[in-house]
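# this one's sequence-less:
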C-alpha cells in the first residue's frame, strides 16, 4: 500500500564487501518538511543519497521513497521525480552552452540540448532564473559563470524536470562567504514558492542550515546520531556529542555557528 511519506527508511543497513557503510538507518520525511543532512566527510552522506535515489539496494531493512517501496517500483522512473544537484555535474556539462540551455536540458536529463527549444521552455527557464536571482546570466556561457552562479544554474536545471524532491548536495562547497550567502538567499526564495519540492540540504556546516530547514538529521560513521526538529538538534549538548568534542554553539539571526571549545 502506497503511503504519502516522501522518505520512509526503516532499520536500513548497507554493506560494501565486509564494510557496513550504513547501519540501522531510520529516517522519515513527511510532506511539507525540508530537511538538512549534517555530517562530516566520510560520514556516509553520499551513500545515503545513493540509497534514496535507488542507485544501491539495502542489505537489510526497508526503503520507500515518494510513497513507493523499493521492490515495488521501477527505480528508473522513480529517479525522474528526484532532482540531485551536485557540483560534480558541473564537469560533465558543455562549458560553451548558454545558461538557459543548460537549464532547459534538465527537462530531458541530457548533457546538451538536442531538441528545438520551445517558447514555453524558455519562459520556464527564465522564471526559475528569476526566482533564484540569476536572470542576469541569460545568454552567458556556462564556463564564464562563477562557482555560485553555476550552482544556481544547476538548481534551476533540476527544477525543469518538475521533481517532487530536490537534493542539494553540499551546494556551498568552494564558495566564498558572500557567494554562499547569496546562494542560501536564493534557496530561501525558492522555498517560498508553493510549487517547491521537498528539499534535502546536505552539508557539514551548521551555519548553512537556514530557518527553512525545519528538521535536521545528524549522520556519523554511517549511523544516525539524532534526528528531529532543527531547533532541538542544534544544541550545545547534542552537537558536542555528535562531533565527539566540546563545542560552543552561538546563535545569530536564526542561524547556528559552532566553534571548538578551547
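Good, I have the coordinates. Everything numeric here is computed off the predicted structure, so don't read it as measured data.

# C-alpha only now, for contacts and for neighbours.
Fine.

# quick one, longest helix in the chain?
helix 177-191 (DSSP state H).

# what's the following helix or strand after it?
strand 198-203 (DSSP states H and E).

# Give me the contacts around that next one.
When contacts are defined by C-alpha atoms under 8 Å, 6 or more residues apart in numbering, strand 198-203 is touched by residues 6, 31-40, 45, 164-171, 209, 213.

# Name the residues of the helix or strand following that strand that are buried.
Using DSSP H and E, the helix or strand that directly follows strand 198-203 along the chain is strand 215-220. Residues of strand 215-220 classed as buried by neighbour count (16 or more other C-alpha atoms under 10 Å): 215-220.

# Save the residues you listed as CSV, and put in distance to residue 12 too.
Shown next, in CSV, are the buried residues of strand 215-220 (distance: C-alpha to C-alpha, whole Å):
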residue, distance to residue 12
215, 20
216, 18
217, 15
218, 16
219, 14
220, 15
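
# hey, where'd the strands end up in the stretch 1-150 of the chain?
Secondary structure of the stretch 1-150 of the chain (DSSP state E, counting those that start in this stretch): strands at 7-16, 19-29, 35-38, 60-65, 68-69, 82-86.

# Could you single out the most deeply buried of the ones you listed?
strand 35-38 (a mean of 24; mean count of other C-alpha atoms under 10 Å).

# which other helices and strands contact it?
For strand 35-38, the packing partners by 3 or more C-alpha pairs under 8 Å, 6 or more residues apart in numbering; DSSP states H and E come out as strand 198-203, strand 215-220.

# Next, format those strands as JSON lines and append distance to residue 127.
Formatted as JSON lines, the helices and strands packed on strand 35-38 follow (distance: least, C-alpha to C-alpha, whole Å):
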{"stretch": "strand 198-203", "distance to residue 127": "19"}
{"stretch": "strand 215-220", "distance to residue 127": "28"}
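
# Weed out the non-buried ones from the contacts of strand 198-203.
Neighbour-count burial (16+ other C-alpha under 10 Å) is assigned, among the contacts of strand 198-203, to 6, 34-40, 45, 164-171, 209, 213.

# hold the first one in mind and look at this next one:
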C-alpha cells in the first residue's frame, strides 16, 4: 500500500474559545495531489498550517510524515515539509538562485558563512529550469513579477527534497498568463517527482492543475466531503460549500464554474 504522508483524526482547532476547525479526518498518501476548497474564512489556511506542523490541534491527532504533532521536534519536522506562502517576508534584493538556496537552511535570508555544495547548487539550477525561471536566475527579488516570485518559492520549498509540498493560494495576484505558467510548472513537477504529495489551498476551481487527484471541501470549519475529485467536485456539493447554486464543467482536466440559472 502507498505510504501515508499525512493523517488527521478528529482534529479540532479552537482559538479564544471559538472553533476554527472541527472534526477533520484526512489521509494523504505519496503521489496524491489534494485541493482544499472553501469560501473565505472556511478554515483552509488553518488546516494547511495544521498539516504543515505550524499549528497544533486543540483536540484529536495529526501525523505528518509518520510523526505525531506534540511528540516531535516541530522545527526538525518542518525541514521535511515544503511550505509555499505567497506572503514570503523577504526584504533583501536577493537573486532568484539565492532565494532558492535558502530552502536548504529554512531561512528567509542566507545564513552567514553558510555555503552550498556543488551538488546543492546543481539541484537549485535543475529546479529553476523546471519552474521555467532559467532566464531569470540572476534577477533580483524586487524585479520579479508575482508569478515569478511564486515559482521561485516553489523551487525554494523543493530544495530539501520534501515528501510533502503545501501551497497556500499560490495563484494569488497572478494574471491569466501567470496562472497558466504556474499550473504548467506544477504539472512538470508531478512528472519529475512522482512520489511527491501536494496539498493546494484555493477558492477558485480554475486554479486547480489537471493532475489534482483528491479534494476536501470546507464550510465554516467543517469538512463537507473528501475523496477522489470525480466524487467530491460536483455542482451540488460545491453549491453547498459556497452557499449558492453552481454549474460545473470539466474539460481537458480543467474545471470551470459559474452561477447556475434558476428555473
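Okay, I see it. On a predicted model such as this, the values are computed, not experimentally measured, just so you know.

# TM-score of the superposition?
Remark: TM-score between the superposed chains equals 0.93 [TM-score structural alignment, normalised by the length of the first structure]; 258 aligned residues with a C-alpha RMSD of 1.6 Å.

# For the nearest residue to residue 57 of the first structure once chain neighbours are set aside, give its distance to residue 65 of the first structure.
Distances taken as C-alpha to C-alpha, 6 or more residues apart in numbering put residue 51 closest to residue 57 of the first structure, at 6.5 Å, once the chain neighbours are dropped. Counting by C-alpha to C-alpha, to the nearest Å, the gap from residue 51 of the first structure to residue 65 of the first structure is 10 Å.

# now the strands of the stretch 1-150 of the first structure as JSON lines including distance to residue 184 of the first structure?
JSON lines is the format used below for the strands of the stretch 1-150 of the first structure (distance: least, C-alpha to C-alpha, whole Å):
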{"stretch": "strand 7-16", "distance to residue 184 of the first structure": "24"}
{"stretch": "strand 19-29", "distance to residue 184 of the first structure": "22"}
{"stretch": "strand 35-38", "distance to residue 184 of the first structure": "13"}
{"stretch": "strand 60-65", "distance to residue 184 of the first structure": "26"}
{"stretch": "strand 68-69", "distance to residue 184 of the first structure": "31"}
{"stretch": "strand 82-86", "distance to residue 184 of the first structure": "14"}
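
# Can you tell me which of the ones you listed is nearest to residue 250 of the first structure?
Set against residue 250 of the first structure and scored by C-alpha to C-alpha, these come closest in strand 35-38, at 17.1 Å.

# how much does the closest one stray from the second structure?
Compared with the second structure after fitting, strand 35-38 of the first structure deviates on average by 0.8 Å (mean C-alpha distance after the TM-score superposition for the first structure).

# which stretch among the helices and strands packed on strand 35-38 of the first structure comes nearest residue 107 of the first structure?
So among those, strand 198-203 is nearest, using C-alpha to C-alpha, at 18.2 Å.

# how big's the offset between the closest one and the second structure?
Counting by mean C-alpha distance after the TM-score superposition for the first structure, strand 198-203 of the first structure comes out at 0.8 Å.

# So the most centrally placed residue in the second structure, which state does it fall into?
Taking C-alpha atoms, centre = their mean, the centroid of the second structure lies closest to residue 167, which sits 1.7 Å from it. Assigned with DSSP: H, G, I helix; E, B strand; the rest coil, residue 167 of the second structure falls in the strand class.

# what's near enough to touch residue 216 of the second structure?
34-37, 223-227, 232.

# Rebuild the residues you listed as a markdown table, extending it with distance to residue 81 of the second structure.
Compiled in a markdown table, the contacts of residue 216 of the second structure are given as follows (distance: C-alpha to C-alpha, whole Å):
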| residue | distance to residue 81 of the second structure |
| --- | --- |
| 34 | 15 |
| 35 | 17 |
| 36 | 17 |
| 37 | 21 |
| 223 | 23 |
| 224 | 26 |
| 225 | 25 |
| 226 | 22 |
| 227 | 22 |
| 232 | 26 |
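
# Looking at the residues you listed, which two lie furthest apart in space?
Farthest pair in these, by C-alpha to C-alpha: 34 and 224, 14.9 Å.

# Which part of the second structure matches the longest helix of the first structure?
Using TM-score structural alignment, the residues of the second structure aligned to helix 177-191 of the first structure are 176-190.

# superposed on the first structure, where does that stretch end up, distance-wise?
Mean for stretch 176-190 of the second structure is 0.6 Å (mean C-alpha distance after the TM-score superposition for the first structure).

# Need the residues that contact that stretch.
Contacts of stretch 176-190 of the second structure from elsewhere in the structure, counted by C-alpha under 8 Å, 6+ apart, are 130-132, 146-148, 150-151, 171, 196, 207-211.

# Average offset of the one helix or strand residue 224 of the second structure maps to relative to the first structure?
Using DSSP H and E, residue 224 of the second structure maps to strand 222-228. Its matched residues in the first structure lie on average 0.5 Å from strand 222-228 of the second structure after superposition (mean C-alpha distance after the TM-score superposition for the first structure).

# Give me the distance from that strand to the chain's centre.
In terms of C-alpha atoms, centre = their mean, to the nearest Å, the centre of strand 222-228 of the second structure is found 17 Å from the chain centre.

# Following that strand in sequence, what is the next regular element?
Sequence-wise, the next helix or strand downstream of strand 222-228 of the second structure (DSSP H and E) is helix 229-232.

# list the buried ones in that following helix?
Neighbour count says helix 229-232 of the second structure has 229, 232 buried, by 16+ other C-alpha under 10 Å.

# Can you name every helix or strand that it contacts?
strand 214-219.

# Mean deviation, the strand it packs on versus the first structure?
Looks like 0.7 Å for strand 214-219 of the second structure (mean C-alpha distance after the TM-score superposition for the first structure).
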